[in-house]
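1. Below are the sequence and a predicted model for it; my questions follow.
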Amino acid sequence: MTSLRRRIAEKRPMRGPFLSIPSVVAAEIVAGARPDFLCIDTEHSPIDDALVADMIRVADLAGLPALVRVRANLGQNIAAALDAGAAGVLVPHVSTAEEAEAAVRHARFPPEGARGAGPGRAAGYLRDIPGHVARARQDTVVMVQIETLKAVENLDAILAVAGIDLVFIGPGDLSIDLAARGGADSTDRVIDQILDAADRARRPVGIFSADRGTSARWLRRLAFVIEGSDAMVLSQGTDLAFAPLSPEDG
């Protein structure tokens, strides 16, 4: 498999969903659609570490890279995802260079970081720690989520942090923070500022999109989109299926 990290660095267009339903069956159904990757969302779902490992197994069987959006920028959360075999992590609510540096430190082995070499699934349960460390140094993806005005204010410093592979825009939380702080700029304008800064820094950018059409528009400007989620698709599908019947339905 071509390294996901390499594909991100080369800015090859990629699109995949969040997985937020705590179910390997749901993960298997989504994987069957052949997205470019899966992103298991533990920040906004009741998916525990043991289930994360099983969902990564589903991705492995399908030949798809699995990312994990971790609960928080904590070493134990990041290590648990990577030890389970995730291709990388998406770290939410990174608003300063120091927080970005912490994400790198938790996710990368020395000398780039301070991650410990655990005996988990990614290391073959102790059978291949040296090989795992070598592969992780080459392939582990570290993405940080830009979703606050504070992050935008500190964006140039965040973009300069070594070891960050991609900055990911969370437009929902960004718009909420803008409204709460009474910002004069629109969310679209702030996103344009982020894209311009990332372009100057030659840093890949990703964004969340709710639907196909929005994804198509974003992929003209950037190369990485997380589109919707399994729960979103299920909600939309059941709303359509169980809408009130009309005479034409019969």
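-> Sure thing, it's come through.
2. Going by C-alpha atoms from here, please, whenever you check contacts or count neighbours.
-> OK.
3. where does Ser45 land in three-state SS?
-> Secondary structure for Ser45, judged by DSSP: H, G, I helix; E, B strand; the rest coil, is coil.
4. Okay, one more to line up with it:
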Amino acid sequence: MSAQEFAARIRGRERILGYWSVIDSPISTEWIAHVGWDYIALDMQHGLIGYSGMVAGLTAIDSSPSTVGMVRVEANNPTPIGRALDAGAVGVIVPLINNAEEAAAAVAAAKYPPFGVRSYGPMRSQLRVGPIPADANRDTVVFAMIETPQGLANVEEICAVPGLDGVYVGPSDLRIAVGGKHSNDPDVSEEFEAALTRVREAAAAAGVAAGIHTPAGQIAAQRLGEGYTFATVASDLTHLANVSAQHLEAAKS
């Protein structure tokens, strides 16, 4: 899938499925890219991936004709956003967005002038997106993570920011944001589900994509059925541990 096709599908609010990578293993990422996911997101915020690993991971993803690479950057700052895009990511997921001003800053960091402040240096992105700034502005997608109390309170204004392609729920932080004692606290399930409804309704009203991280394919299907337009499933580290444990138990039986 080309960057232009992916951006069009995102902006068309089509159903899209992605995968999450936290391990610095380009070979593993390459194998996963050939499974058929629409995108793989490399986690530079909490993942175990450095800059060289990010470049190698994006290169591995690009070996698949059907999958594109995105990056969850470590901070809402022009430097990591620009480096991820220069390395060949077709989009960035920006964490801890609290208000419309911060969302607008994320968009500006991802866009070349006159729409933003991105510095020109498409080291790899010219191979994937192209060397023309206008094309990159058109084909690069930007998502604001909704995961803080302030972000949830301001989600309608965030969704209305010009140039923002969508919002993306970080469920662990969001559950804590609505009062959870930990990321899986069942005592705030009602508040959490209400927050998820508010986010997806705000995105729908603004005509932008609504994304969410999910722990399993069944949950991804559920959230898409509820109205989210794209969903990421689990992570390579989680699946590695889970499958290993399953086989260990099977061998013991």
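-> Sure thing, it's come through. All values reported here derive from a predicted model rather than from experimental measurement.
5. Surely Arg200 of the second structure and Gly207 touch.
-> No - the criterion here is CA atoms under 8 Å, and Arg200 of the second structure misses it with Gly207 at 10.3 Å.
6. More neighbours: those two, which one.
-> When Arg200 of the second structure and Gly207 are compared on other CA atoms under 10 Å, the one with more neighbours turns out to be Arg200, at 28 against 16.
7. any idea which helix or strand carries that one?
-> Take DSSP states H and E as the rule and Arg200 of the second structure turns out to sit in helix 189-206.
8. Distance check, the most centrally placed residue in the first structure against Leu38 of the first structure.
-> Geometric centre of the first structure, nearest residue: Leu90, 4.1 Å, by CA atoms, centre = their mean. Distance, Leu90 of the first structure to Leu38 of the first structure, by CA to CA, to the nearest Å: 12 Å.
9. Quickly list what's touching both of the two.
-> By CA atoms under 8 Å, 6 or more residues apart in numbering, Leu90 of the first structure and Leu38 have these common neighbours: Leu67.
10. At which residues are the helices of the first structure located?
-> For the first structure, applying DSSP state H gives helices covering 4-9, 24-31, 49-62, 75-83, 97-107, 129-139, 149-153, 155-159, 171-181, 187-201, 212-218, 230-241.
11. Save the ones you listed as JSON lines, and put in distance to Arg15 of the first structure too.
-> Converted to JSON lines, those look like this (distance: least, CA to CA, whole Å):
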{"stretch": "helix 4-9", "distance to Arg15 of the first structure": "11"}
{"stretch": "helix 24-31", "distance to Arg15 of the first structure": "12"}
{"stretch": "helix 49-62", "distance to Arg15 of the first structure": "15"}
{"stretch": "helix 75-83", "distance to Arg15 of the first structure": "21"}
{"stretch": "helix 97-107", "distance to Arg15 of the first structure": "23"}
{"stretch": "helix 129-139", "distance to Arg15 of the first structure": "19"}
{"stretch": "helix 149-153", "distance to Arg15 of the first structure": "24"}
{"stretch": "helix 155-159", "distance to Arg15 of the first structure": "22"}
{"stretch": "helix 171-181", "distance to Arg15 of the first structure": "16"}
{"stretch": "helix 187-201", "distance to Arg15 of the first structure": "18"}
{"stretch": "helix 212-218", "distance to Arg15 of the first structure": "8"}
{"stretch": "helix 230-241", "distance to Arg15 of the first structure": "14"}
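12. Identify whichever of those lies nearest to Val68 of the first structure.
-> Smallest distance to Val68 of the first structure across the helices of the first structure (CA to CA): 6.4 Å, for helix 75-83.
13. Hmm, Ile8 of the first structure is touching Val167, no?
-> No - assessed by CA under 8 Å, Ile8 of the first structure is found out of contact with Val167, at 10.8 Å.
14. got any residues that touch both of those two?
-> Pro204.
15. what about the two, which has more around it?
-> Between Ile8 of the first structure and Val167, counted using other CA under 10 Å, the more crowded position is Val167 (27 against 20).
16. I'd guessed the more buried one sits against Arg202; true?
-> No - taking contacts as CA under 8 Å, Val167 of the first structure lies outside contact range of Arg202: 11.1 Å.
17. re the thing from before, what lines up with the residue nearest to the centre of the first structure in the second structure?
-> Here Leu90 of the first structure is matched to Ile93 in the second structure, going by TM-score structural alignment.
18. just Ala179 of the first structure next, same as before
-> Aligned by TM-score structural alignment, Ala179 of the first structure pairs with Gly179 of the second structure.
19. Just give the closest residue to that match, not the sequence neighbours.
-> Spatially, and ignoring its direct neighbours in sequence, Gly179 of the second structure is nearest to Val188 (6.5 Å; CA to CA, 6 or more residues apart in numbering).
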